[in-house]
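Visitor: what follows is a predicted structure for the sequence shown.
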Amino acid sequence: MLIPGFHQRRSWLVFLLILIVGLNLYFNFSYKTPVDERAMWIDQFFAKVLRPFQFAILKSEQFTKNSAGSLTELFQANSENRRLKTQLQAQALELQLMEELRLENQRMRVLLGFKEAQKNSFLPVKVIATDPSALFRTIIIDRGESNGVRPSMPVINTNGVVGRVFEVGLWSSRVLMISDVNSRIDAIVQRSRARVIVAGTLGGGLGLRFLPRRQDIQEGDLLVSSGLGGLFPAGYPIGKITSRRKNPNDVLEDAEVEPLVDFNRLEELFIVTNFENQKG
């Protein structure tokens, strides 16, 4: 069993032994050797004794310098990485904004071409809000009485009929979409010229109700506004018939209509300003 501290005490004993031997040799030679030779011999002796310690200290200094240099380089690399990451994020955001501007410009060109191709007068508007409730299918636009907007004016986009103005404020207005269950629009089948009434459904879609069985209507037929009823000008697309369904009495049928307008993605619209409401 080793005595605690034995190795440490042994190291000190060895060191003292070397020191005693060195001093003994020094004093023995000091009387027999000239001064210059004694000095040279002492330098050589201590150089040999201290060389391992000097080497260890030198290596330790080099390691410390290398470690400090590595840490500095690592810190600089991390800082550069963070800077580049921030720069990339900023560039990604800038590209996203540029893409949104490009898409908006593209939509504006389509709207401009659509407006120039029509005989009606239009007021461009933007959707600024939607009705959060499920009771009404309405949107709010950024034009009102101060811009010449009046109740019952038709609202369309480049795909077809959207709805009509039913509430007007000074700077904004509310539009009732044709997909609202309270909405009705007089229409015709473009192919057969059959007259029908398009109504909004509870699910926010469109449909035809109580159709005579002999009505010339087929799946895929396009429905356009008839101009009758005094609410919408004639010729604007509404939707396509997707199916017909018989009622239990076998006399009348229903039909489902797929709207051409995506009511969940409305942004830029037109108000038809030169169509006078002739209803009544």
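Guide: Here it is on my side, so go on. Numbering: from 1, shown residues only.
Visitor: from here on, contacts and neighbour counts on C-alpha atoms
Guide: Will do.
Visitor: ranges for the strands of the stretch 101-250 of the chain?
Guide: Along the stretch 101-250 of the chain, the stretches classed as strands by DSSP state E, counting those that start in this stretch are 122-130, 138-141, 154-157, 160-168, 173-177, 184-189, 195-200, 206-212, 222-225, 237-246.
Visitor: tilt between the first one and strand 173-177?
Guide: If you take axes from the mean of the first three to the mean of the last three C-alpha atoms, to 10 degrees, strand 122-130 sits at 90 degrees to strand 173-177.
Visitor: which other helices and strands does strand 122-130 contact?
Guide: Applying 3 or more C-alpha pairs under 8 Å, 6 or more residues apart in numbering; DSSP states H and E, one finds that strand 122-130 contacts strand 138-141, strand 268-272.
Visitor: export the ones you listed to JSON lines and tack on distance to residue 222 and mean neighbour count?
Guide: Output for those, formatted as JSON lines (distance: least, C-alpha to C-alpha, whole Å; neighbours: other C-alpha atoms under 10 Å):
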{"stretch": "strand 138-141", "distance to residue 222": "24", "mean neighbour count": "22"}
{"stretch": "strand 268-272", "distance to residue 222": "21", "mean neighbour count": "20"}
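Visitor: was I right about residue 127 contacting residue 141?
Guide: Yes - here residue 127 reaches residue 141: they are 4.5 Å apart, a contact under C-alpha atoms under 8 Å.
Visitor: looking at it, residue 240 is touching residue 217, isn't it?
Guide: No - look at residue 240 against residue 217 with C-alpha under 8 Å: they stay out of range, at 10.6 Å.
Visitor: put this next to the first one:
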Amino acid sequence: MEFLGQDRREGLGRKAHSRFVLVLLILVSVLLLLSSLYSAQASVFKKAREGVMDVASPVLSLFSGPISYVNGVVGSVGDYFNVMEQNKALREENAELRQWMNEALELRETIEVYEALQGYAAPPEAQPISAFVIGESNDAFARSMIVNAGRANNVEVGQAVVDENGLIGRIVEAGGGASRVLLLTDIQSRIPVYVEGVNVEGILVGNTRAQPVISFTASADDLEPEPGQRVLTSGAGGALPRGLPVGVVTGENRGDITVDLYANYARTRMVRVINYAFPVVDHISDEEEASEAEEADSQADAASEPPAED
């Protein structure tokens, strides 16, 4: 009986050990199976990704060019507006500096005259009238502008019209609230001018082109202005104030001097009409002239007499 019980216990022990080994083998098999499946799945996903990349690569290459171009255009547009703002600021600064330059040159010329004459009488002050350009009339021959200032603003025919750069023309028609400005390039425009540094004056003649010409008098045959010299209004005939900047000499065309105007009509939006009161010479009658001559002679005789001795 003891042997039977011992065999039964040994048989049960072997069975339990076998079950443990079986369970352990099953667990190892499951782990190996999961590992192989994970590796296979990772390999499948990797291959799928590689396949998608291979398929998408030509498409991405096709669209990368337009996308880069669009990005470049957008960046260029931004740079363009930045450059436009900088150019606008530089143009405003240049116009202001040009105005200061013209005033400084005019002041220097005035000082030279003052030093030469040892005396100075201030000219009449000009009263500028601000106006906006509200219309233009440009055809084969006519070159003119309409401004929103007229007789109600003390605008009169013949007054000079300037912008921030220089003279652009003169008033030829003055209505109640608007006036017409004849531009320097109009074929009917005639403005008395002189070239700075040259003693001979001339007439600036419009020719419907961007650069009018100076027609000099017969006494200016030997005159040879150099390019870059300034052209100013001469004030001859009392038509316009003297010294308004007009432009610079650029060269010669068939015996006439071409002038590059300071004014840029394409950008002219605001102008000033120069309301300038020219001095009037009072007429002296013959009697007053004779009395003044007698008084001057008496003063001269008194000055020429020797002093009385004590």
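Guide: Perfect, thanks for sending it. Every value quoted in this text rests on a predicted model; they were computed, and no experiment measured them.
Visitor: packing partners for the helix or strand hosting residue 34 of the second structure?
Guide: Assessed by DSSP states H and E, residue 34 of the second structure sits inside helix 2-117. Applying 3+ C-alpha pairs under 8 Å, 6+ apart, we find helix 2-117 of the second structure packed against no helix or strand.
Visitor: recalculate using a threshold of 10 Å.
Guide: The contact analysis (3 or more C-alpha pairs under 10 Å, 6 or more residues apart in numbering; DSSP states H and E) places helix 2-117 of the second structure against strand 245-253.
Visitor: intersection of neighbour lists for residue 127 and residue 141 of the first structure?
Guide: Counting by C-alpha atoms under 10 Å, 6 or more residues apart in numbering, the common neighbours of residue 127 of the first structure and residue 141 are 172, 173, 174, 175, 267, 268, 269.
Visitor: residues touching the last one, list them.
Guide: Right, the one you point to is residue 269 of the first structure. 111, 122-127, 141, 155-158, 161-162.
Visitor: try 6 Å
Guide: The contact partners of residue 269 of the first structure, taken as C-alpha atoms under 6 Å, 6 or more residues apart in numbering, are 124, 125, 156, 157.
Visitor: among those, who's most crowded?
Guide: Most neighbours among the contacts of residue 269 of the first structure, by other C-alpha atoms under 10 Å: residue 156, with 24 neighbours.
Visitor: surely that one meets residue 175?
Guide: No - using C-alpha atoms under 6 Å as the test, residue 156 of the first structure is too far from residue 175 to be in contact (10.6 Å).
Visitor: can you check which residues contact both of these two?
Guide: Contacts common to residue 156 of the first structure and residue 175, judged by C-alpha under 6 Å, 6+ apart, are absent.
Visitor: thinking residue 195 of the first structure is in contact with residue 185, fair?
Guide: No - counting by C-alpha under 6 Å, residue 195 of the first structure sits too far from residue 185 to count as a contact (10.8 Å).
Visitor: looking at the two, which one has more neighbours?
Guide: residue 185 (22 against 19).
Visitor: and the closest residue in space to residue 271 of the second structure that isn't next to it in sequence, how far is that from residue 172 of the second structure?
Guide: Counting by C-alpha to C-alpha, 6 or more residues apart in numbering, residue 271 of the second structure lies nearest to residue 163, which is 4.7 Å off, once chain neighbours are set aside. In this structure, residue 163 of the second structure and residue 172 of the second structure are 17 Å apart, going by C-alpha to C-alpha, to the nearest Å.
Visitor: the first structure: which residue goes with residue 160 of the second structure?
Guide: Under the alignment (TM-score structural alignment), residue 160 of the second structure pairs with residue 154 of the first structure.
Visitor: give the burial count for residue 187 of the second structure, as a bare number.
Guide: So residue 187 of the second structure, with other C-alpha under 10 Å, has 18 neighbours.
Visitor: what do we get in the first structure for it?
Guide: In the first structure, residue 187 of the second structure lands on residue 181 (TM-score structural alignment).
Visitor: just the buried residues of the shared contacts of residue 127 and residue 141 of the first structure.
Guide: 172, 173, 174, 175, 268, 269 (16 or more other C-alpha atoms under 10 Å).
Visitor: quick check, nearest of those residues to residue 28 of the first structure?
Guide: For those, the minimum distance to residue 28 of the first structure (C-alpha to C-alpha) is 109.8 Å, reached by residue 268.
Visitor: the closest one: what's it in contact with?
Guide: 125, 126.
Visitor: distance check, it against residue 139 of the first structure.
Guide: Taking C-alpha to C-alpha, one finds residue 268 of the first structure at 12 Å from residue 139 of the first structure.
Visitor: now swap in residue 231 of the first structure and tell me
Guide: With C-alpha to C-alpha as the criterion, residue 231 of the first structure and residue 139 of the first structure are 18 Å apart.
Visitor: do residue 123 of the first structure as well
Guide: From residue 123 of the first structure over to residue 139 of the first structure (counting by C-alpha to C-alpha), the distance is 16 Å.
Visitor: show me what contacts the match of residue 160 of the second structure?
Guide: Contacts of residue 154 of the first structure (C-alpha under 6 Å, 6+ apart): 164, 232, 271, 272.
Visitor: for those residues, which one is nearest residue 244 of the first structure?
Guide: Nearest member of the contacts of residue 154 of the first structure to residue 244 of the first structure, counting by C-alpha to C-alpha, is residue 232, at 25.3 Å.
Visitor: please pull up the equivalent of that closest one in the second structure.
Guide: Using TM-score structural alignment, residue 232 of the first structure sits opposite residue 240 in the second structure.
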